[in-house]
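*Asks:* Okay, sequence plus prediction incoming.
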Amino acid sequence: MIDLTQMGQQAQAAAQVLAQLDTATKNQALLAMAAELTAHTEQILDANARDLAAASDQPAKFTDRLRLTPARISDMANGLKSVAALPDPTARIDGGFTNAAGLSIIQKRVPLGVVGMIYEARPNVTVDAAGLTLKSGNAVMLRGGKEALQSNLALTQVLQTALTKVGLPAQAVQLVADPSRALANEMMHLTAYLDVLIPRGGAGLIQAVVNTATVPVIETGAGNCHIYVDQTADLEMAKAIVVNAKVQRPSVCNAAEKLLIHQAVAADYLPALAAALQAHGVALRGDEAARAIVPNMAAVTAADWDTEYNDLIMAVKVIADEDEAIAHINRHNTKHSESIITNDYASSERFLNQVDAACVYVNASTRFTDGEQFGFGAEIGISTQKLHARGPMGLAALTTTKYQIRGNGQVRE
């Protein structure tokens, strides 16, 4: 039987050790983790194969997130090496001053403490979370989905072995090996031990955690992402960006789900864009104006505008102007990633400033919303809220601040 209270106590003890580590020791641990992942690739793949076999009746978009390959394990190891190469956020001083009483006051970065993660069938999250929390001086308690249990157990064992080899507590990275909902619910209320809880997965999981947890939550978002093709857009650029954003990896949260196109170019551009998407197997659902131009589209429903497909499906809408595009996006998006394709500077600036999302692009694919692509080494999630952190969450997002005040006998009058 799993005792979450005991796990929380062990995590707190480990966090106290990690908070005092110097950067060199943390980097040594990260490189040891990377080496263990590489050395145990076959063991990890065997565990993942058992998960995949049990999930054989699941759709491809699900198994794509679940599947590990030698290349993906190598990418996880390289991610740990990248995190090791990054500056240590806890070595940073944000500012300092002397007040009127002569007190020397500095504001420095410190770890959050113990980070909890509840996530679905994404084994890479186990490694990304372990690496980022360790470098930022935090312990982590992980609760992955039942479909990835064998993979997560194997990965956690490998990571804990690496920690032990460099003399650090294995409990710095712990996995809740019972993925039952009852235990997840208990974890959401582990306020005595968890400093923050980060859900990562579909909209249902995220909202369940946000609505249930008493532990402070950083909300990471589902991605109902849009691309708006402006009337000044270059068609070939638009085609390349739209296809990449939808097709490269449709099961992830930064894939584009909606295509908006200006009415002035819809008749000329939409047939070419639709053909390029359909050539990659994308099923299109259009509004009345879009279907008048490309009749083989299915009819869009009202629910489609708010749906994250995570699949080769895209809804299409013909837009009167940029104001309508921005209003539509702000009404239906999940505050994740939005893009405009345009050759008009004023239009790009208006879009950047008025669209409410964590990441807003001009002439680029939404697929770049990613911690590694932003130079963070990896990410613990993509925050779509506005407090504490927003966008891809790297090392700095896993720290808070502490004021340290030095005096020489001052008393307040």
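*Replies:* Perfect, I can see it now.
*Asks:* okay, CA-based contacts and neighbour counts for the rest of this
*Replies:* Fine.
*Asks:* okay, how far is it across stretch 398-412, tip to tip?
*Replies:* Terminal residues of stretch 398-412 lie 34 Å apart, using Cα to Cα, to the nearest Å.
*Asks:* So what touches that stretch?
*Replies:* 89-90, 101-112, 132-133, 136, 138 (Cα atoms under 8 Å, 6 or more residues apart in numbering).
*Asks:* same deal with stretch 205-221?
*Replies:* Contacts of stretch 205-221 (Cα under 8 Å, 6+ apart): 119, 185, 188-191, 194-203, 253, 334-336, 381-385, 389.
*Asks:* Please check the residues you listed and keep the buried ones.
*Replies:* Neighbour counting by 16 or more other Cα atoms under 10 Å classes 119, 188-191, 194-203, 253, 334-336, 381-385, 389 among those as buried.
*Asks:* Mind checking which of the contacts of stretch 398-412 are in strands?
*Replies:* Among those, the ones falling in strands (DSSP state E) are 104-111.
*Asks:* Now render those residues as CSV, adding distance to Ala24 and neighbour count.
*Replies:* Output for those, formatted as CSV (distance: Cα to Cα, whole Å; neighbours: other Cα atoms under 10 Å):
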residue, distance to Ala24, neighbour count
Ser104, 29, 15
Ile105, 27, 16
Ile106, 24, 17
Gln107, 23, 17
Lys108, 19, 19
Arg109, 17, 20
Val110, 17, 23
Pro111, 17, 28
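*Asks:* try it against this one:
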Amino acid sequence: MNVNVEAQAIEAKKASKQLMILSKEEKNEALLHLADVLEREYESILQANEKDLANGREQGFTDAFMDRLSLSKERVQDFAQGLRDVAELEDPTGQVLTDWTLENGLQVEKVTVPLGVIGMIYEARPNVTVDATGLALKSGNAIVLKGGSSAIHSNEAIVKVIHKGLEETKMPKEAVQFIASTDRAATNELFTMKEHIDVLIPRGGGRLIQAVVENATVPVLETGVGNCHIYIDEQADVEKALNILINAKTDRPAVCNAAETLVVHKSWLKEHQDALIAALKEHNIAVHGDEHIVDTIPGAVPAGEEDWANEYLSTDLAVKAVDNLTDAIAHIETYGTKHSEAIVTEDQKAADHFFALVDAAALYHNASTRFTDGGALGFGAEIGISTQKLHARGPMGLPALTTIKFLMKGNGQIR
């Protein structure tokens, strides 16, 4: 399909000006209405999704990939509930962060304002279409969506329903643009539209994110690949450790906050290896281990260098045995992606040391990495998980989609 990406970006820019003057009540009413329309029109979305699933089966997509792609009535209802949750959140714009008055009487306010136009580039998750749209509109931003080719029909159907809903609100439907093309050239166009796009947010695999970071001239809010680690310390409670590991690995293996590597203290492993082996076997977890692990865990295959850096997105697990906490932190520092890392221990000093030295957006003590999620943390929804350090880090909700203005109010002051 031929598309005019620049024309769509220009339309989004125009619509963003209209969004900026809508009241909080008007924005919330629009989101609530969109939720109702999505629930009412779910059948058209599922029909379109079936086309993408049929293509996925034909292309031989993995089970994990198909799970991310698949929609159901319940998942569409979850989309709708996400919009309702976002509507209930505090509006992130127009907040006075701080204010003061100069000696000359000039009043200064530092206030939050929308970014403007967000370019969202993402892969096989149709839920991102709704989540990103809801967060963008709530924060007063227009959005240009470029989903992956594997979900083209699903995303088109979702945006069609969104446009239908917006026509019955005070929000301009042009505030949500979808680039209905599978051509990579259309994606590449977004990279350089600095005049119309204020920020790009890539969400997907490492190759996609790296391509955007390396080629974009538009500012990028970088979301990260999740090579997340669970470190079981010498002083870890066995029941906590196994429950956390199994949850982090198997609850939803194909998501970025799932654990991909287990780092385990050799002393703990020696004492509890039977329990660990039984848990791994019960949940059909395939182990890729170092020499010590291959000798300890039946069925483990030798891990190569690529295993330590791999985001499996499956029930495969890399396992590294270490002598101490220092070695565990060194391994995470070498192979981690600064996403989410966890320590399981009853030694508070060890946990404090881990928190102080491990560089990641989210750190956990005696809890699963699966909580690195905007919804789980009370954000209503998230537009991505940032692993960079400037502007935003970790799960990005509404505040991450704002910037600031300084407003000065005077009475004829000159300098």
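*Replies:* Arrived safely, thanks for sending. In this text the structure is predicted, and so the values were computed from the model without any measurement.
*Asks:* which parts of stretch 167-187 of the second structure are buried?
*Replies:* 169, 171-182, 186-187.
*Asks:* So which of those residues are in strands?
*Replies:* Using DSSP E, 176-178 are the members of those that sit in strands.
*Asks:* Save the residues you listed as CSV, and put in distance to Lys409 of the second structure too.
*Replies:* What follows is those, written out as CSV (distance: Cα to Cα, whole Å):
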residue, distance to Lys409 of the second structure
Val176, 34
Gln177, 36
Phe178, 40
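*Asks:* start to end distance for stretch 102-121 of the second structure?
*Replies:* 44 Å.
*Asks:* Translate Leu242 of the second structure into the numbering of the first structure.
*Replies:* When the first structure is aligned by TM-score structural alignment, Leu242 of the second structure is paired with Lys239.
*Asks:* hang on, I meant Lys73 of the second structure
*Replies:* Checking TM-score structural alignment: Lys73 of the second structure goes with Pro70.
*Asks:* Out of the ones in strands among the contacts of stretch 398-412 of the first structure, which is nearest to Lys246 of the first structure?
*Replies:* In terms of Cα to Cα, no member of those lies closer to Lys246 of the first structure than Pro111, at 36.6 Å.
*Asks:* where along the stretch 301-413 of the first structure do the helices fall?
*Replies:* 322-332, 345-354 (DSSP state H, counting those that start in this stretch).
*Asks:* any idea which of those helices is most buried?
*Replies:* A comparison of the helices of the stretch 301-413 of the first structure by mean neighbour count, using mean count of other Cα atoms under 10 Å, puts helix 322-332 on top with a mean of 18.
*Asks:* on contacts alone, who are the packing partners of it?
*Replies:* When contacts are defined as 3 or more Cα pairs under 8 Å, 6 or more residues apart in numbering; DSSP states H and E, helix 322-332 of the first structure packs onto helix 345-354.
*Asks:* The helix it packs on: average distance to aligned residues in the second structure?
*Replies:* With mean Cα distance after the TM-score superposition for the first structure, helix 345-354 of the first structure departs from the second structure by a mean of 0.9 Å once superposed.
*Asks:* which residues in the second structure does that helix match up with?
*Replies:* Taking TM-score structural alignment, helix 345-354 of the first structure hits residues 348-357 over in the second structure.
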